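A.B. asks: Pasting the sequence and the predicted model now:
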Amino acid sequence: MTSEILVEKTKLDKPPLTIHFLGDRVLRQSAKRVARVDDEVRQLVREMLASMYTADGIGLAAPQVGVTKQAIVVDCEPDNAATPPFVLINPKIKKYSRDECVYEEGCLSIPNVYLDVKRPSAIEVSFKDEHGRPQNLKASGLLARCIQHEMDHLHGVLFVDRVENTLALTEQLSKHGFSLQAVKRVA
């Protein structure tokens, strides 16, 4: 179920891809489905993983690196070399749990901003792996949260759009030089 794409879980001097930040238009675009999983897509995924590890992240979506394709990578154990990452191409959530939980989230596109977000605590997701094979995954806890967070990016949604505490949101964004006008609230 996990990826067979091997990328060293190390920080590079210069990541292969540039991560875009809150306020950049590319983060608000909807990603397009990947028509065919080929070597180009596999190379993109390798570069996304290398960039994610370099930035100390646990998830990254293609739109965050300026590529409007439905591809995300997730690794909730970046310090464990034995645990391979997840590669989800054209992911689609089939089921959400009724249980929701609030947990602090951050984002490589909004550095140093950490705020509470309420999300379903478990999901079932279908996707294609790096070989184009259809897969299904039941996820809970941090993995479910991370997949939902990254999938939001595929629809132009950022975690700050889901933050309910407006005071904390305003305070955190201004403290780190981001504009509240860049937030687009979702219900």
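C.D. replies: Arrived safely, thanks for sending.
A.B. asks: make it CA atoms for all contacts and neighbour counts henceforth
C.D. replies: OK.
A.B. asks: wouldn't Lys128 be in contact with Lys92 here?
C.D. replies: No. Taking contacts as CA atoms under 8 Å, Lys128 lies outside contact range of Lys92: 9.8 Å.
A.B. asks: For those two, indicate the residue with more neighbours.
C.D. replies: Lys128 (20 against 16; other CA atoms under 10 Å).
A.B. asks: What separation is there between that one and Arg28?
C.D. replies: 23 Å (CA to CA, to the nearest Å).
A.B. asks: quick one, strands of the chain?
C.D. replies: Assigned by DSSP state E, the chain shows strands spanning 59-61, 71-74, 86-96, 100-107, 110-120, 122-128, 134-140.
A.B. asks: Can you name the residues in contact with the third one?
C.D. replies: Taking contacts as CA atoms under 8 Å, 6 or more residues apart in numbering, the residues outside strand 86-96 that touch it are 1-3, 33-34, 45, 70-75, 120-130, 151.
A.B. asks: Then stretch 48-65?
C.D. replies: 7-21, 26-27, 29, 31, 68-78, 107-109, 146-147, 150-151, 153-154.
A.B. asks: same thing with stretch 20-31?
C.D. replies: 63-70, 108-110, 153-158, 178-179, 182.
A.B. asks: which of those residues count as buried?
C.D. replies: 63-70, 108-110, 153-158, 178, 182 (16 or more other CA atoms under 10 Å).
A.B. asks: Below is structure B, check it against A:
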Amino acid sequence: MRRGTIPGSSGRVRPMRLLGDPGLVAPCEEVTDFDADLATLVEDMFATMYAAGGVGLAANQIGVPLKVFVYDCPDDEDRRHLGHLVNPRLVTAEGITVRGPEVCLSVPGIEAGTPRFDEAVVEGFTADGRAVQVRGTGFFARCLQHECDHLRGGLYLDHVTGLRRRRALRAVRRSGLDGAPPQAPVLDRRTG
């Protein structure tokens, strides 16, 4: 087995881009060539997502500025949703807004309560150019919105406000993800 591969996958694990990388905040470009290189990219994205323990991954998270994302994500009823989208477009995000814990492979170790709509519909294409529409509810809807945000150059932290945002950004500073040296945690004497 090649180093960096997942058993049963033809993809290779690629390095993850982390918060602070300019490629994460730049909008991605439309895919124009539905060819073998695109199919390889999708396989590599699945391998990278699985290696990192994620449920979704956008191409710019591995340094490829194209509108592609992969997912292997459950919904709130624990139904598995597995697939990929090329040139996805968030058609609708509606229903109730639910604030739930959200994390990102490009912002490791930082979780924040993030508001997302409970229903989402995304249209796009498969790697072979077939038009598809994906509907999600609950956690899967959150995943679809999260990955579409990445392709527009956004992060889930952009949706976090108030005290939750301050706490998340403080955690980012402590981790060193913002480019500064990691800070030692401040002990809270009230909690021991």
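C.D. replies: Happy to help now that I have it. In this text, all values refer to a predicted model and were calculated from it rather than measured experimentally.
A.B. asks: care to give me the TM-score?
C.D. replies: Scored against TM-score structural alignment, normalised by the length of structure 1, the superposed chains reach a TM-score of 0.82; 167 aligned residues with a CA RMSD of 2.3 Å.
A.B. asks: circling back: go through the buried ones among the contacts of stretch 20-31 of structure 1 and flag which are in helices.
C.D. replies: His153 (DSSP state H).
A.B. asks: Per the alignment, name the residue of structure 2 opposite Val87 of structure 1.
C.D. replies: Using TM-score structural alignment, the partner of Val87 of structure 1 in structure 2 is His84.
A.B. asks: one step back: how about the strands of structure 1 in JSON lines, adding distance to Glu171 of structure 1?
C.D. replies: Formatted as JSON lines, these follow (distance: least, CA to CA, whole Å):
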{"stretch": "strand 59-61", "distance to Glu171 of structure 1": "25"}
{"stretch": "strand 71-74", "distance to Glu171 of structure 1": "29"}
{"stretch": "strand 86-96", "distance to Glu171 of structure 1": "31"}
{"stretch": "strand 100-107", "distance to Glu171 of structure 1": "15"}
{"stretch": "strand 110-120", "distance to Glu171 of structure 1": "10"}
{"stretch": "strand 122-128", "distance to Glu171 of structure 1": "30"}
{"stretch": "strand 134-140", "distance to Glu171 of structure 1": "30"}
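A.B. asks: and among those strands, the most buried is which?
C.D. replies: strand 59-61 (a mean of 28; mean count of other CA atoms under 10 Å).
A.B. asks: what stretch of structure 2 lies opposite that strand in the alignment?
C.D. replies: Taking TM-score structural alignment, strand 59-61 of structure 1 hits residues 56-58 over in structure 2.
A.B. asks: With structure 1 overlaid, how far apart is the matching stretch on average?
C.D. replies: With mean CA distance after the TM-score superposition for structure 1, stretch 56-58 of structure 2 departs from structure 1 by a mean of 0.4 Å once superposed.
A.B. asks: try stretch 36-51 of structure 2
C.D. replies: Mean deviation for stretch 36-51 of structure 2: 0.5 Å (mean CA distance after the TM-score superposition for structure 1).
A.B. asks: contacting residues for the counterpart of Val113 of structure 1 in structure 2?
C.D. replies: Using TM-score structural alignment, the equivalent of Val113 of structure 1 in structure 2 is Ile110. Shown in contact with Ile110 of structure 2 (CA under 8 Å, 6+ apart): 103-104, 168, 171-172.
A.B. asks: what about Ile110 of structure 2, distance to Gly124 of structure 2?
C.D. replies: Counting by CA to CA, the gap from Ile110 of structure 2 to Gly124 of structure 2 is 30 Å.
A.B. asks: now swap in Phe34 of structure 2 and tell me
C.D. replies: On the measure of CA to CA, Phe34 of structure 2 and Gly124 of structure 2 end up 13 Å apart.
A.B. asks: re the thing from before, among the strands of structure 1, which is nearest Asn165 of structure 1?
C.D. replies: The closest of those to Asn165 of structure 1 is strand 110-120. By CA to CA, the value is 8.0 Å.
A.B. asks: Where is the longest helix in structure 1?
C.D. replies: Longest helix in structure 1, counting by DSSP H: helix 39-54.
A.B. asks: Next, report how far it is displaced from the centre of its chain.
C.D. replies: 13 Å (CA atoms, centre = their mean, to the nearest Å).
A.B. asks: again, but for stretch 137-151 of structure 1
C.D. replies: 9 Å.
A.B. asks: How about stretch 143-158 of structure 1?
C.D. replies: On CA atoms, centre = their mean, the centre of stretch 143-158 of structure 1 falls 5 Å from that of its chain.
A.B. asks: okay, it sits on what stretch of structure 2?
C.D. replies: Using TM-score structural alignment, the partner range for stretch 143-158 of structure 1 is residues 140-155.
A.B. asks: what sits against the spatially most central residue of structure 1?
C.D. replies: For structure 1, the residue sitting closest to the mean C-alpha position, by CA atoms, centre = their mean, is Glu150 at 2.5 Å. With contact set as CA under 8 Å, 6+ apart, Glu150 of structure 1 has these partners: 59-61, 72.
A.B. asks: With that, I have no additional questions.
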